[in-house]
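J.: Below are the sequence and a predicted model; questions follow.
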Amino acid sequence: MTRHVLGAVVLSGGSARRMGGVRKTALEVGGQMLLTRTAEAALAACDGAVVVVGDATGAPGGVIHVVEESPGGGPVAGLAAGMSHLDAEWTLLLAGDLVDGAAAVSALVGAQRGTDGAGLVDAAGKKQWLCALVRTEALRATLSTAGTAFGARLSEIVGKLEVLWAPDRGEVTADIDTWDDLTQAHARFVRVIRSSPRIDTRTDGGSAVTVPATERTLPPEALDGWAQVLRERFGLTEDEVPIALILDLARDVAHDVARPAAPLSAFIAGLIAGRQGGGPAQTSVILDEVTALARAWATATATME
């Protein structure tokens, strides 16, 4: 039997204490769960097994899902559980909460390797043990000498390997540890969208005009990303943040009253809806009422001119 060349272990555990215990790897950035993006990239790159250890929310079909024998035993315990399912010469070690796991996989597969593999060092000079590509047998050897895996640190395992560590020049080691990290991740996604040139259907002298996204209004994808940040941070559902209705209100108020009145009106509508229960139906009624007031204002001011 031909041995596989590349496999992967994606660690998807952690208590996320700084984020109130949320499932970090199930958080969405750019409309996709963090774990989904990373695991899909690993599946595309690997001819061997891709093992997700811990929370498998969002894991695509085709991965192997395992849980360490003593849940909460830490990353080394998770790594030991995942390694038992690998048969490839090389193993990708990946964190499930990487912001752009696809970019991380691409960088590691193409990286120059030392005797035991390659890894990335973040901007702060810290080696990222879960953004590395290592020789499977060398990793197994260090694991076998670790004694107990429960509570052990990855630096005690991966740090013993002869890995060629290189600086991360593309922010591919970025992960999510705090709410600020999540906000920055969404902002990074927005920058990518807005920096991409787009072809507008408008014409200038009969010729199509290319309009950079930075000269346009915020694209829908970016607005969805920002709304997701707010929902996750404050525990809101999609029904509690009716984006389309809010935008309709802002448009109508800006047209019938004045632009500065739009955000003020949206704030007051949300405040009143919250006082009256804050349910989706009640929110819709309040938004409709504010819109009606704006139209009445426009009619009244027009008759006074």
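T.: Nice, I can see it.

J.: use CA for all of it now, contacts and neighbours both
T.: Noted.

J.: OK, contacts around the residue lying closest to residue 23 once chain neighbours are set aside?
T.: Among residues not flanking residue 23 along the chain, residue 16 sits closest, at 7.3 Å (Cα to Cα, 6 or more residues apart in numbering). Applying Cα atoms under 8 Å, 6 or more residues apart in numbering to residue 16 gives the contacts 22, 23, 24, 177.

J.: how near is residue 16 to residue 127?
T.: Spatial separation of residue 16 from residue 127 under the definition Cα to Cα, to the nearest Å is 20 Å.

J.: One more to weigh against that first structure:
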Amino acid sequence: MVSVDAILLAGGRASRLGGATKPLVRVGGQTLLRTAVDAVRAAGARRVVVVAPVLDDALEVTWTREEPPFGGPVAAIIAALGHVDATEVFVVACDLPTAGPAVALLGDPVPDAADGVCLDDGRRQWLIGRYRAAALRAAASGVFEGGRDASMRALLGGLRVEPVPADPALTRDIDTWEDLREVASEGPSAT
């Protein structure tokens, strides 16, 4: 039986947002963090691990940090793997206003011949994926310095990751205030 947990990446610097706490930015009346938590729960995640300082005490999640903080997404994933015990794991960045429909595309178990799947809108979106936890752990064991400042390719490049075609509108994240204005101007259909 396939079980699934989730790793949510929410601890970045948000330098293009002037250091604002990006996961707490509201889109459609809800924080990006809450949107991501709701998305992975709706897709069947049992345990949700958020890699960030505690941002919302009301969320029923496990909080952890990469060491040192701001070590990048690979370091964050490696830090979270110790809290995951499911056979598969969603990995989702918390800057995605469309996390619900995006994660829904990853609802099926990873195919037998693959180590994972990720959305592909013309390029691989590694941070909107579903991976075998054992494959992530094996790949992480070969990454130096706990993954600090490593590229996602360093972690996932040796794995068999199948693309899941996705409309670019589903993978558009919020990195700047202009991105937020554009998403907000699109109205409820953007979330």
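T.: Looks like it came in fine. Source: prediction; values computed, not measured.

J.: Once they're superposed, what TM-score comes out?
T.: Both chains were compared after superposition, and using TM-score structural alignment, normalised by the length of structure 2 their TM-score is 0.89; 189 aligned residues with a Cα RMSD of 2.2 Å.

J.: Please pull up the equivalent of the residue nearest to residue 23 of structure 1 in structure 2.
T.: Taking TM-score structural alignment as the criterion, the aligned counterpart of residue 16 of structure 1 in structure 2 is residue 14.

J.: And for residue 30 of structure 1?
T.: Here residue 30 of structure 1 is matched to residue 28 in structure 2, going by TM-score structural alignment.

J.: so its match touches residue 189, yeah?
T.: No. Taking contact to mean Cα atoms under 8 Å, the distance of 9.3 Å between residue 28 of structure 2 and residue 189 leaves them out of contact.

J.: and these two? which has more neighbours close in?
T.: Neighbours per residue (other Cα atoms under 10 Å) separate residue 28 of structure 2 from residue 189, with residue 28 holding more: 15 against 9.

J.: List the contacts of the more buried one.
T.: Counting by Cα under 8 Å, 6+ apart, residue 28 of structure 2 makes contact with 184, 187, 188, 191.

J.: mind running it again at 6 Å?
T.: Applying Cα atoms under 6 Å, 6 or more residues apart in numbering to residue 28 of structure 2 gives no contacts.

J.: With residue 10 of structure 1 instead?
T.: Residues near residue 10 of structure 1 by Cα under 6 Å, 6+ apart: 52, 94, 95, 96.

J.: for residue 101 of structure 1, same thing?
T.: For residue 101 of structure 1, counting by Cα under 6 Å, 6+ apart, the contacting residues are 37, 38.

J.: What does it correspond to in structure 2?
T.: Match for residue 101 of structure 1 (TM-score structural alignment): residue 99.

J.: Please, where are all the strands along the stretch 1-150 of structure 1?
T.: With strands called from DSSP state E, counting those that start in this stretch, the stretch 1-150 of structure 1 shows them at 4-12, 28-29, 32-33, 50-54, 64-66, 88-95, 117-121, 127-135.

J.: Trace residue 169 of structure 2 over to structure 1, please.
T.: With the correspondence set by TM-score structural alignment, residue 169 of structure 2 lines up against residue 171 in structure 1.

J.: Against residue 173 of structure 1, how distant is the closest residue to that match other than its chain neighbours?
T.: Counting by Cα to Cα, 6+ apart, the nearest residue to residue 171 of structure 1 once its immediate chain neighbours are dropped is residue 122, at 7.5 Å. Between residue 122 of structure 1 and residue 173 of structure 1 the distance is 6 Å, computed by Cα to Cα.

J.: The two - which one has more neighbours?
T.: For residue 122 of structure 1 versus residue 173, neighbours defined as other Cα under 10 Å are more numerous around residue 173 (29 against 18).

J.: ok, and what's touching the helix with the most length in structure 2?
T.: When secondary structure is assigned using DSSP state H, the longest helix within structure 2 turns out to be helix 32-42. Here helix 32-42 of structure 2 makes contact (Cα under 6 Å, 6+ apart) with 23, 94, 95, 99, 100.

J.: ok, the third one - contacts?
T.: By Cα under 6 Å, 6+ apart, residue 95 of structure 2 lies in contact with 32, 173, 174.

J.: In the residues you listed, which residue is surrounded by the most others?
T.: In terms of neighbour count, residue 32 stands highest of the contacts of residue 95 of structure 2 at 26 neighbours, by other Cα under 10 Å.

J.: where does the corresponding residue of structure 1 for residue 126 of structure 2 sit relative to residue 121 of structure 1, distance-wise?
T.: Taking TM-score structural alignment, the alignment pairs residue 126 of structure 2 with residue 129 from structure 1. Counting by Cα to Cα, the gap from residue 129 of structure 1 to residue 121 of structure 1 is 9 Å.

J.: ok, which stretches of structure 2 are helices?
T.: With DSSP H as the criterion, structure 2 has helices spanning 32-42, 73-81, 99-104, 133-140, 152-156, 168-171, 177-185.

J.: between those helices, which gets nearest to residue 10 of structure 2?
T.: helix 32-42 (7.4 Å; Cα to Cα).

J.: and the closest one with strand 4-9, angle?
T.: Compare the direction of helix 32-42 of structure 2 with that of strand 4-9 by axes from the mean of the first three to the mean of the last three Cα atoms, to 10 degrees and you get 170 degrees.

J.: Show me which positions of helix 32-42 of structure 2 end up buried.
T.: Within helix 32-42 of structure 2, the residues scored as buried using 16 or more other Cα atoms under 10 Å are 32, 33, 34, 35, 36, 37, 39, 40, 41.

J.: ok, average deviation of that helix from structure 1?
T.: Once superposed with structure 1, the aligned residues differ from helix 32-42 of structure 2 by a mean of 1.3 Å; criterion: mean Cα distance after the TM-score superposition for structure 1.

J.: so how far is that helix off the chain centroid?
T.: In terms of Cα atoms, centre = their mean, to the nearest Å, the centre of helix 32-42 of structure 2 is found 10 Å from the chain centre.
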